[in-house]
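Asks: fold the following for me, if possible:
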Amino acid sequence: MSISVRYPLANSEHPIAKAIVKHAKNRLPNHKTQTTNDLTVNEFEVHPGAGVGCKVGPKTVLIGNKRLMRSYNIPIGLEVETYFSDNEKLARTCVLVAINGKIAGAVSVTDPVKPEAACVVSYLQTMNIKTVMVTGDNRSTATAIATEIGIENVFAETDPLGKAERIKELQVRVLL
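Replies: Just a heads-up that it's a prediction; the model follows:
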C-alpha cells in the first residue's frame, strides 16, 4: 500500500486519525501534499486500540498511544509523561509519533462533549437505568468525560474487541 508521505493516517477510519489528517491538510498551503519527496508509506499496519505503524522510506514510524510505544520498547520520557498527564486531565486524548524507535512528537485531540449528554444521562438515571462508558480512551480522559456528564461506571483503555466483550458481559448481568 502506498499513500502520500505527509498522511500515513490518510486511509484510517479512526476518528482521531481523521482529525489529525484534517488538521494537517488545513495547515498546508492549498491542501497540497509534499511533492519534493517521493517517499511512500509501506508496510502499513493497524494495531487495534493502539495506533498504526508503517515504513516511510527507510524509517519506521509509529503513531499511537503509550501502549503501542511500550509494545515496541520505545522509551517515554518525563516531558512526554507530563504532556500526557496535563492533557488527559483536560479530557484530551494524546497521540505519540515515534520515528526509528524514538519519540518524535505528540499531539492531543479532543472531541467536545455534546451539550445534551449530561441531560440524557441524568434522564436515564431518573428512570433507574444505569449508565456505563466503555471506551478506548485512557483512564484519565475517560474519567474526566464521565464525571462531566454524570456517568459513574467507566471501562477505559479497551480495544475494539474488548468493547464488544464488555458490552456482552454487561448485557448478561442485566438479564440475570
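Asks: all contacts plus neighbour counts: C-alpha atoms, from now on.
Replies: Noted.
Asks: quick one: the strands in this structure?
Replies: For the chain, the strands defined by DSSP state E cover 41-47, 51-56, 59-64, 93-99, 102-109, 132-134, 153-155.
Asks: which other helices and strands contact the last one?
Replies: The one in question is strand 153-155. In terms of contacts (3 or more Cα pairs under 8 Å, 6 or more residues apart in numbering; DSSP states H and E), strand 153-155 is packed against strand 132-134, helix 139-149.
Asks: let's have the ones you listed in TSV, adding distance to residue 168 and mean neighbour count.
Replies: Supplementary listing: these in TSV, determined by distance: least, Cα to Cα, whole Å; neighbours: other Cα atoms under 10 Å:
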stretch	distance to residue 168	mean neighbour count
strand 132-134	12	17
helix 139-149	20	19
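Asks: compare with the first, here's sequence two:
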Amino acid sequence: MTAGKSLAITISESTLAFLQRTARELETQNNRHTATPVFRIYEEIKVEKRDGCGDHLERLDYEGAEDHYCSHCKDLLGEEMDFDKLPSIGEDGCDCNYIDEAHWTFDVELLPAQGGYDGVAFLTEKAAQEYLESNSYHFDKGVVYAESAFRNHELNALIEAIKEIGEVSA
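Replies: Prediction:
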C-alpha cells in the first residue's frame, strides 16, 4: 500500500482489544535503548572452560566420579555415599581440586534460556515478564532481556502495523 491510502478491514472485538493493548504497551514500554526491542528470557548458565581457565570450580558428581575424589573425600563419603558430608572443594582437607578427573571449571554466563525456551521471543517486556512468572518452574534464575529486531524487516513492519491499527482505532 502507498502512504495515506486507507483500507477497511473487519476484525473481532477481542482482536481489536488485543491490538490496542499491545500497541499501547509498545508505545509506552521502556525500549532499553533500542528502537525495536524484542524480549527474551535469559538464564545464568554454567559454561565449561578449559581446566584452570574458568572462574568457578566444582566437584564432578556423575555416577562413578567419586572414584576419582581425593582420599579425604572418599573417606568422608563412606559406604553410605552421603555427598552432603563433603566439604567445599579445596577446603577442610579436600584435595579434589588437584585431581583433573574429580572437578571441572566453568564460568557463569547470561545466555538465552535452554531446554526448548531459547527461541521464545515477546514483543513487549510485560508479556515476557508475565510468561517468566507463570512458568518460573522451567527456569533457573531467569531474567527478561531485551534484544533488537532492527535487522528483521518483517517483524519491524508488523510492529509498526500493530501500532498503526492500535492508534487509529483508539
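Asks: give me the TM-score for these two chains.
Replies: Remark: TM-score between the superposed chains equals 0.20 [TM-score structural alignment, normalised by the length of the second structure]; 59 aligned residues with a Cα RMSD of 5.3 Å.
Asks: hang on, the earlier thing: redo the strands of the first structure as JSON lines? Include distance to residue 146 of the first structure.
Replies: Converted to JSON lines, the strands of the first structure look like this (distance: least, Cα to Cα, whole Å):
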{"stretch": "strand 41-47", "distance to residue 146 of the first structure": "26"}
{"stretch": "strand 51-56", "distance to residue 146 of the first structure": "23"}
{"stretch": "strand 59-64", "distance to residue 146 of the first structure": "23"}
{"stretch": "strand 93-99", "distance to residue 146 of the first structure": "14"}
{"stretch": "strand 102-109", "distance to residue 146 of the first structure": "17"}
{"stretch": "strand 132-134", "distance to residue 146 of the first structure": "7"}
{"stretch": "strand 153-155", "distance to residue 146 of the first structure": "7"}
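Asks: between the helices and strands packed on strand 153-155 of the first structure, which gets nearest to residue 59 of the first structure?
Replies: helix 139-149 (31.2 Å; Cα to Cα).
Asks: report all helices and strands that the closest one contacts.
Replies: Packing contacts for helix 139-149 of the first structure, counted by 3+ Cα pairs under 8 Å, 6+ apart, involve helix 78-88, helix 117-126, strand 153-155.
Asks: distance to residue 103 of the first structure for the helices and strands packed on strand 153-155 of the first structure - can I get that in JSON lines?
Replies: Shown next, in JSON lines, are these (distance: least, Cα to Cα, whole Å):
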{"stretch": "strand 132-134", "distance to residue 103 of the first structure": "28"}
{"stretch": "helix 139-149", "distance to residue 103 of the first structure": "21"}
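Asks: among these, which comes closest to residue 160 of the first structure?
Replies: Closest approach to residue 160 of the first structure among those (Cα to Cα): strand 132-134, 9.9 Å.
Asks: residue contacts, residue 86 of the first structure?
Replies: With contacts defined as Cα atoms under 8 Å, 6 or more residues apart in numbering, residue 86 of the first structure has no neighbours.
Asks: from residue 145 of the first structure, how far off is it?
Replies: 15 Å (Cα to Cα, to the nearest Å).
Asks: and for residue 99 of the first structure?
Replies: For residue 99 of the first structure relative to residue 145 of the first structure (Cα to Cα), the value is 31 Å.
Asks: scan the first structure for its longest helix.
Replies: Under DSSP state H, the helix in the first structure containing the largest number of residues is helix 160-175.
Asks: give me the helices and strands touching that helix, please.
Replies: Going by 3+ Cα pairs under 8 Å, 6+ apart, helix 160-175 of the first structure lies up against strand 132-134.
Asks: and the next helix or strand past the longest strand that the second structure contains?
Replies: If you go by DSSP E, the second structure has its longest strand at strand 37-49. As assigned by DSSP states H and E, the chain's next helix or strand after strand 37-49 of the second structure is strand 56-59.
Asks: in the next helix or strand after that following strand, which residues are buried?
Replies: Using DSSP H and E, the helix or strand that follows strand 56-59 of the second structure in sequence is helix 71-77. Buried residues in helix 71-77 of the second structure, counted by 16 or more other Cα atoms under 10 Å: 73, 74, 76, 77.
Asks: repeat that for stretch 15-29 of the second structure.
Replies: 16, 19, 20, 22, 23, 24, 25, 26.
Asks: cool, stretch 158-170 of the second structure as well?
Replies: In stretch 158-170 of the second structure, counting by 16+ other Cα under 10 Å, buried: 159, 162, 163, 166.
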